[in-house]
Every structure is written in C-alpha cells, then in structure tokens.
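Novice: here's my sequence, what's the structure:
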Amino acid sequence: MWDIEKRIRRLEDRADLNDMVVRYFLAVDDDDYLALAGIFAEASEFSASGFPGASGREAIVESLRASRRHMGATVHTPDYALFDFQSDDSATGTVGAHLELAIAGRTLMGAVRYRDAYARIDGGWRIVRRHMRVVHMGPWEEIGASLTTELRVRWPGMAPLPSDFPKRVD
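Specialist: Model (predicted):
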C-alpha cells in the first residue's frame, strides 16, 4: 500500500489534470492563445478527425488559431475525464466533451473524445499528445437524428463522414 503522501499527491495530480482540461476548453472558447501555449508541452502533437494535425507547441497554437478564424462563438463543455497514471510524471487520459460551434453561419452541436497523454514538466502538467475524435457533429437542426445514421459527422462544406466511434454490433 502506498504511503499517505503518495496517495495525496495522486489525488492532487488528478485535480491538476482536471483543471488543465477545463483551462484548455476555456482558452479555446476565449481565443486565449497564450493560455493554450502554456497547456501544451514544447514537444507535443495535436490532431482532430478529418483535419490536419500539428506537432510542437507553436504549430499547435497556430493550427488552433487558424481553425478558429472560421468560427464564431463556441462552447466546449467537458463531460468526464478519466486519467491513468503510467508513473509519477506521466499519464494518459480520455476526456469526453460536448461542443457547440458557430461555423459558416450555422450552429453545430456534437460530442467528441480526446485521447490524451500528459507529462509533468517543470513541476506542472502539460499535454504532450491530444487526439480529438468525433462521436457525432452536425447542424443544430439535424441533431435530433444525428445518432441514428451511419454518417454522424457533418461539417459544413464537407461530405458526411462516419463517426470515429461506430456502434459495435455483438
């Protein structure tokens, strides 16, 4: 059994990681690119289903800035965060979230999962890998049926795509 100090530190680490997840969503919604830069490690990677990714903190922040130039207001809402520790200084996580996005004059709604890796760097947790995968996404007026079709991902100006999480059939 771990000693009490290790157990408390692990709880503090979980709280710190959860806070970082929330800070990421707030920074994205607020177009706070300085805060976003502080969340990613210098050597990090980011990808999002159907869109080019980026490697390195500066490239990731610029990629997010470029994609947000085509958006109006957004609301990123974390639903859950599950963290697994590989060591005292590294962890992986799955973060589920709902997104509301203004794109191409329309409101889109969807659900995503972020598959993350984190590292403690200079005393603080940073994202070293973030892969955003889409459960479903589409215009607000189509959300009522967005989970009932094989092509559950509908970005404006793109052909409908299948979800990164197709329904498993037993």
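
Novice: alpha carbons only for contacts and neighbour counts from here, please
Specialist: Will do.

Novice: how long is stretch 144-163 end to end?
Specialist: 16 Å (Cα to Cα, to the nearest Å).

Novice: ok, and what's touching that stretch?
Specialist: I103, A104, V134, V135, H136, M137, G138, P139, P166 (Cα atoms under 8 Å, 6 or more residues apart in numbering).

Novice: one more sequence to fold, the one below, so I can look at both together:
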Amino acid sequence: MRLDWSPVDLDLATTTTLATSPEELARQVRRLADTEAVRALNALYSVAVDDHDLATVVRCFAADGTFTRAGVTYRGHDELRPFYASMMDRYVTTLHVSHSHVLDLDTHAGSGTGLATGHGELALEGRLLMTAFRYDDRYVRLEDGRWVFAARDLRSMYVMPIEEMPHGFADSRRVRMPGAEPAQAAIPETLPTWTTYRDLL
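Specialist: This next block holds a predicted model:
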C-alpha cells in the first residue's frame, strides 16, 4: 500500500526541545540513536543492491516487509529474494546514491515513517540509464533492536538513457526504458501541490 505523498510532518521534523528531566533526556538520546540506525539502514541497503549482496538486501526487510515498484508489491522474504535477484541479473552495474532522508520515529513503539531521496546510474543493454527517485518508507524495530523496512515504496522522477536527458527531463513521460514506449513519471506531477501551489498567492 502506498503511503501518503508526504509522510513526514515539517513542524515535527524541524522542531527541537530541551529535555527537562533525565527520563526525557534518555528518550531524546534513544531517538537520536534510532534515527542514526535507520539512516544507516537506508545507506547500506543501497550499497548492498549495488554489490549484488542479495542476503543483506533481504535482511533489510522485516519478515513480512514489502517493496513496491511500478504498482507491483513484493511481500516477505520469499518474494523479495527472487525479485531482487532478477534486478541484479538485469542490470550489469548500478550505483545508487542516497541524498536527503527525513524520519518520523516513535521510539517507544519501535516504528516510524520516512522519506528518502536519491539518484542512480544503471547499465542496461549497453546503455547508461540515469534515474532519480524517492522512497516512502515504514520502519519497524525488531526484538533484537535492529531497524528494518516494514514497507518501501519506490517512486521515480525519471529513468532514461543519459543521452535523452537534455530533451527528456522536461517531458512528463520521463520513464524511458530501452525498447518500451515512454511512460509518465510517478513524481512530481502526481503530487497535490504540483497544481495547487498558486492557490496560496
């Protein structure tokens, strides 16, 4: 299931308060530790995908965790494993680079949501493809304290051969896989703010 288009609250993500008790200080420290652990999860997931480290990629997900791509959801390790293996078979070389990553974690509950951005370079059929994407995430902390993805939803801003970038970037049909007709990108045109921003003027 796709998460809301903006799973992170601006005020919550950018407001800080000073602890007024040892208990509150402990909660804040734990939240910082949890936040860093989830950011490490996001970074190491990308490295594992690029390294074709299938075992690590699958371990990044809860036992019933999901990954959604192009409207198709893969659930649980038994579905995730062959899906990622097929992607590793398809792309000769990949480089996924993480950019911004904003989290909203409930340390007490051991769960949270996040918005992660990044871009990638993909070698496919002798061509270099470029891509930019966002992940809408849900996270869960396992009993052993390790954070994993409960759900990861991939939305592409573009994916196309590098030589098409100069004229293709401004087109809304920015999903241009070799041998296929250009398709609409998932973001940003589908976001509610894309057409409503002038209402604020």
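
Novice: and the contacts of stretch 144-163 of structure 1, which of them are buried?
Specialist: I103, V134, V135, H136, M137, G138, P139 (16 or more other Cα atoms under 10 Å).

Novice: any idea how far the residue mapped onto the first one from structure 2 is from D89 of structure 2?
Specialist: Right, the one you point to is I103 of structure 1. In structure 2, the residue equivalent to I103 of structure 1 is L124, according to TM-score structural alignment. The gap separating L124 of structure 2 from D89 of structure 2 is 10 Å, by Cα to Cα.

Novice: what helix or strand does the most centrally placed residue in structure 2 sit in?
Specialist: The residue lying closest to the centre of structure 2 (Cα atoms, centre = their mean) is Y135, at 2.3 Å. Taking DSSP states H and E as the definition, Y135 of structure 2 sits inside strand 127-141.

Novice: go on, A15 of structure 1?
Specialist: helix 4-29.

Novice: residue range for that helix in structure 2?
Specialist: Counting by TM-score structural alignment, helix 4-29 of structure 1 corresponds to 25-50 in structure 2.

Novice: so how much does that stretch differ from structure 1 once superposed?
Specialist: When structure 1 is superposed, stretch 25-50 of structure 2 averages 0.5 Å from its matched positions, counting by mean Cα distance after the TM-score superposition for structure 1.

Novice: chain center to that stretch, what's the gap?
Specialist: Using Cα atoms, centre = their mean, to the nearest Å, the distance from the centre of stretch 25-50 of structure 2 to the centre of the chain it belongs to is 14 Å.

Novice: need the contacts of stretch 144-163 of structure 1 in JSON lines (columns: secondary structure).
Specialist: Putting the contacts of stretch 144-163 of structure 1 into JSON lines (DSSP: H, G, I helix; E, B strand; the rest coil) gives the following:
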{"residue": "I103", "secondary structure": "strand"}
{"residue": "A104", "secondary structure": "coil"}
{"residue": "V134", "secondary structure": "strand"}
{"residue": "V135", "secondary structure": "strand"}
{"residue": "H136", "secondary structure": "strand"}
{"residue": "M137", "secondary structure": "strand"}
{"residue": "G138", "secondary structure": "strand"}
{"residue": "P139", "secondary structure": "strand"}
{"residue": "P166", "secondary structure": "coil"}
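
Novice: farthest-apart pair in these, please.
Specialist: Farthest-apart pair in the contacts of stretch 144-163 of structure 1 is A104 and P166; separation 26.6 Å (Cα to Cα).

Novice: just give me the match in structure 1 for T113 of structure 2.
Specialist: Looks like T113 of structure 2 aligns to T92 there (TM-score structural alignment).

Novice: dump the residue contacts of I60 of structure 1.
Specialist: By Cα under 8 Å, 6+ apart, the contact list for I60 of structure 1 reads E45, F46, G53, A54.

Novice: so which of the residues you listed are in strands?
Specialist: If you go by DSSP state E, the contacts of I60 of structure 1 have E45, F46, G53, A54 in strands.

Novice: by neighbours, which of those residues wins?
Specialist: Greatest neighbour count in the ones in strands among the contacts of I60 of structure 1, by other Cα atoms under 10 Å, goes to F46: 25 neighbours.

Novice: ok, now which ones touch that one?
Specialist: Contacts of F46 of structure 1 (Cα under 8 Å, 6+ apart): G53, A54, S55, I60, R129, R130, H131, M132.

Novice: next one: A41 of structure 1
Specialist: Contacts of A41 of structure 1 (Cα under 8 Å, 6+ apart): G56, R57, A119, I121, R126, I127, V128.
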